[in-house]
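Student: from the sequence below, what's the structure:
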Amino acid sequence: MGNVIDDLRTRFVTFDEDPFNEVDSLVLSQLSYARMPGNVPRWDGGDADDAGGDDADSAAIPMVPVRDLLRAERYDAMFGRVWSPQLNVDLLRAMCENPRWRALRVGAYVDEFDAASTKQFSACVFDVGDGALYVAFRGTDSSIVGWKEDFTMAFRRPVASQSAAVRYLADVACRWDGPLMVGGHSKGGNLAVYAAASMPDDVASRVTAVYSHDGPGFDEAFLESPEYRRISAKVHKSVPESSVIGMLFEQREQAAAGYEVVTSDGLGIMQHFALNWQVRDGRFVHADGLTGGARYAARTLNDWMARYDDERRRLFIEGLFAILEAGGYPTFGELTAHWAQSLPAMLVAARGIDAGDRGVMVEVLKGFAATAATSVIPGGDRRE
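Tutor: Got it, this is the predicted structure:
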């Protein structure tokens, strides 16, 4: 038993021998965290209506072999701002060496960041080589803006990245007439579910699977909507035993009701990091259920939100991030690296918080601020 890299190094079955599954989705979701180099074709963001047609196929989506990413001089730019750069390089190498992934191609890369609209969005497309296209949405990066967007989901839908994900998937669907799979890790999983549910019937019918790996959930109104119900049987959600982010806004308490719990060798919040998830023979190693701490943290926040309307939630989230933004640094890595300088300003900002909200806010800060560290190298992340 080991992680997905260990599995790739020892198991050499092709997709013909063992069809695409949730572990394969986790592999692609993790690879989508890479800042793709310039040789990977960019998404042009054009009008999807102009790109489709009866002859729409992969030729309409320029791609390059993933093996073209194997350039040591590019590794720092690609992986220098994600947690454990060397493990991510190891993942890329193991994929390119394995017959299951040798034909993999990537393209339609997009990376958008806009502090004014609280938007952090990135996606790419993988041609798996089994006749299907996998649309991967990147999870939250280290920016405070990115995490603020995640929590904005508590009182607003769609947030900026959800709208971007819908446009992106619709454009890809017009340029490709075959089956589609959609997925992502962390916020990327939420975007995958939201985008798939928002597609018109003709596109939704071509979506064969939707994967959310420790992605935030949705409110009851979304889960009961006709759009979500139409795709719900295709949604595969997986979370580690000590999930925090994946249980945000999650309405379902039992794995049998909508998600599987995976064993992770990470400690505490580090279980969120996908390369700590345990795999055996190409499948997740399942745990008995969420830990008591994970259940408590989820109930603390979710029960609090259930008591208040969207306006009160908005005020709470804006108060929470006003504290973080008062630190004066745009990313969690920089914030923690300059803790001595940022903490006094944050404490001053915290004085204005309603006393009744402080207990919940402390639980949130303990959970998601620590989780943010799994996406970056502390102190080493700066937006270009």
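
Student: use CA for all of it now, contacts and neighbours both
Tutor: Fine.

Student: tell me the secondary structure for residue 78?
Tutor: Secondary structure state of residue 78, per DSSP: H, G, I helix; E, B strand; the rest coil, is helix.

Student: compare with the first, here's sequence two:
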Amino acid sequence: MADVFDYLAWRGELTLAQSPFNCVDALILSVLAYMSFGDAAPDGEAVELGTAAQALLARGEGEPGARSRTDRRLLEALAGSARFCGMRLLACEECVDPRREMQFGAFTALTGDGAVFVAYRGTDNTLVGWKEDLNMSFAPVVAGQRRAVQYLERAAGMAPGPLRLGGHSKGGNLAVYAGAFCAPETQARIEAVFNNDGPGFAPEVLEAGGYRNILPRVQTFVPQTSIVGMLMGHGDDYTVVRSDQMGIMQHDPYTWQVLGPDFVRLEQVTAGSRLVDRALKDWLAGLTREERERFVDAVFGVLEATGAVTVRQLVDPHNARVLVRAMTGVDEKTRAMLLRVLSALASSAGRAVRQAAAPGHRLRPETGDGAALPGGAAGQQEPAEPG
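Tutor: Down below sits the predicted model:
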């Protein structure tokens, strides 16, 4: 099976004039949003992607830039690709704000075919980024989503032409949200939104006029055992992509399979994906938004007690000991709440398994929220900031 590297080897010499922009191109730019360009693409300047990629490759192992050897391999391939190296990057932005519980990153690419691609970063390895993700389970809108709208308006003002938006994981969620809640004149310029295994939204978003308006232009892709991309509510249909990995590892876009200018498509997600989806939605449906908020705050209160800033630091042996002490130091009321919520999750998982095993039962994929989250319509307005 082929992946994005095979795609670049086989089709990287075809310009966008020879072969139009496609969903694989969008995935590649979405993955690129995870990388820290910093002064490789200074704000206010348009830098060729090939030049920026070489600058990142020249950085040392511990410096900001590529996250892994696979990222470096992608940068090398893009730097040598006629299709990508001449694209111009500008407005590279990244921000981690613990006070606002926001982790955000984005860049804008002038793709060379007259269009503008806005790429949003997914969750990085900071605890702030992970907490912002979980905040989506109870907050109609989070800080990163608001920032995504502001960034899109800025990008739209920098260059004329059709707009394409994209991202992977949380980045896909931000791309859809920005497309839904940007100004009407900006939304009118949006040609397509590429959501690569991004989680869904609260009912207030799904029922908003701007979301319904952008929906026909949203292309959502999930791997066959999707977990992240099935979370929360979705008003759109999705395309299932074959991955060469198992379980949650299929969330990694480098594992997605490619055929020519498209993904290898499957008819539906696996029964396991639908099982997890049902269990999580059933669990959330049994909790009020206040309970979800208290649960998330309590969990991250324990994690932050270690002093760790990133997930990697969290698994440090020293922090592991601090984590154990923090857990034992949790007050009785909080401990009881955590146990109650986790017990509810276990019960939901058990019910989903029993239902799936019932004779004649068939799990169906759900595109809506399944009443997992309470809340009313917000018309065409953006949901109000919680709290």
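
Student: can you show me the strands along the stretch 151-300 of the second structure?
Tutor: Assigned by DSSP state E, counting those that start in this stretch, the stretch 151-300 of the second structure shows strands spanning 163-168, 190-196, 218-223, 238-241, 258-259, 262-263, 265-266.

Student: and residue 42 of the second structure, how far from residue 268 of the second structure?
Tutor: Note on residue 42 of the second structure: its distance to residue 268 of the second structure, by Cα to Cα, to the nearest Å, is 43 Å.

Student: likewise residue 167 of the second structure?
Tutor: Applying Cα to Cα to residue 167 of the second structure and residue 268 of the second structure gives a distance of 22 Å.

Student: who's more crowded, the two?
Tutor: More crowded of residue 167 of the second structure and residue 268, by other Cα atoms under 10 Å: residue 167, with 32 against 18.

Student: take the strands of the stretch 151-300 of the second structure and write them to TSV, including distance to residue 296 of the second structure.
Tutor: Compiled in TSV, the strands of the stretch 151-300 of the second structure are given as follows (distance: least, Cα to Cα, whole Å):
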stretch	distance to residue 296 of the second structure
strand 163-168	23
strand 190-196	25
strand 218-223	26
strand 238-241	29
strand 258-259	37
strand 262-263	36
strand 265-266	35
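
Student: figure out which of those is closest to residue 134 of the second structure.
Tutor: For these, proximity to residue 134 of the second structure was assessed by Cα to Cα; strand 163-168 is nearest, at 16.5 Å.

Student: which residues in the first structure does the closest one align to?
Tutor: Using TM-score structural alignment, strand 163-168 of the second structure lines up with residues 180-185 of the first structure.

Student: give me the mean deviation of that stretch from the second structure.
Tutor: Between stretch 180-185 of the first structure and the corresponding residues of the second structure, superposition yields a mean separation of 0.7 Å, by mean Cα distance after the TM-score superposition for the first structure.

Student: buried residues in stretch 249-266 of the first structure?
Tutor: 249, 250, 251, 258, 259, 260, 261, 262, 263, 264, 265, 266 (16 or more other Cα atoms under 10 Å).

Student: quick one: end-to-end length of that stretch, please.
Tutor: Taking Cα to Cα, stretch 249-266 of the first structure runs 23 Å from one end to the other.

Student: how near is the closest residue to residue 364 of the first structure other than its chain neighbours to residue 359 of the first structure?
Tutor: Excluding the flanking residues, the one nearest residue 364 of the first structure by Cα to Cα, 6 or more residues apart in numbering is residue 301, at 7.3 Å. Look at residue 301 of the first structure and residue 359 of the first structure: by Cα to Cα, they are 10 Å apart.

Student: which one's more surrounded, these two?
Tutor: residue 301 (18 against 11).

Student: is it true that that one touches residue 360?
Tutor: Yes. Counting by Cα atoms under 8 Å, residue 301 of the first structure touches residue 360, with 6.4 Å between them.

Student: give me the element residue 320 of the second structure is part of.
Tutor: Here residue 320 of the second structure, judged by DSSP states H and E, is contained in helix 317-328.

Student: which is the succeeding secondary structure element to that helix?
Tutor: Assignment by DSSP H and E places the next element after helix 317-328 of the second structure at helix 332-357.

Student: check which residues of that next one are buried.
Tutor: Under 16+ other Cα under 10 Å, the buried positions of helix 332-357 of the second structure are 335, 338, 341, 344, 345, 348, 349, 351, 352, 353, 356.

Student: what do you get for stretch 269-283 of the first structure?
Tutor: Neighbour counts over stretch 269-283 of the first structure (16+ other Cα under 10 Å) mark 269-280, 282 as buried.

Student: do the same with stretch 221-238 of the first structure
Tutor: By neighbour count with 16+ other Cα under 10 Å, stretch 221-238 of the first structure contains the buried residues 227, 228, 231, 232, 234, 235, 236, 237, 238.

Student: can you check stretch 188-204 of the second structure too?
Tutor: By 16+ other Cα under 10 Å, the buried positions in stretch 188-204 of the second structure come out as 189-204.

Student: likewise for stretch 138-156 of the first structure?
Tutor: Those would be 138-155, for stretch 138-156 of the first structure by 16+ other Cα under 10 Å.

Student: stretch 229-249 of the first structure maps to which residues in the second structure?
Tutor: Going by TM-score structural alignment, stretch 229-249 of the first structure sits over residues 212-232 in the second structure.

Student: that stretch: end-to-end distance?
Tutor: The first and last residues of stretch 212-232 of the second structure sit 17 Å apart, counting by Cα to Cα.

Student: same thing with stretch 6-19 of the second structure?
Tutor: 16 Å.

Student: and that stretch, how far out from the chain's middle?
Tutor: Remark: stretch 6-19 of the second structure is offset 26 Å from the chain centroid, using Cα atoms, centre = their mean, to the nearest Å.

Student: for that stretch, which positions count as buried?
Tutor: 6, 7, 8, 11, 12, 15, 16.
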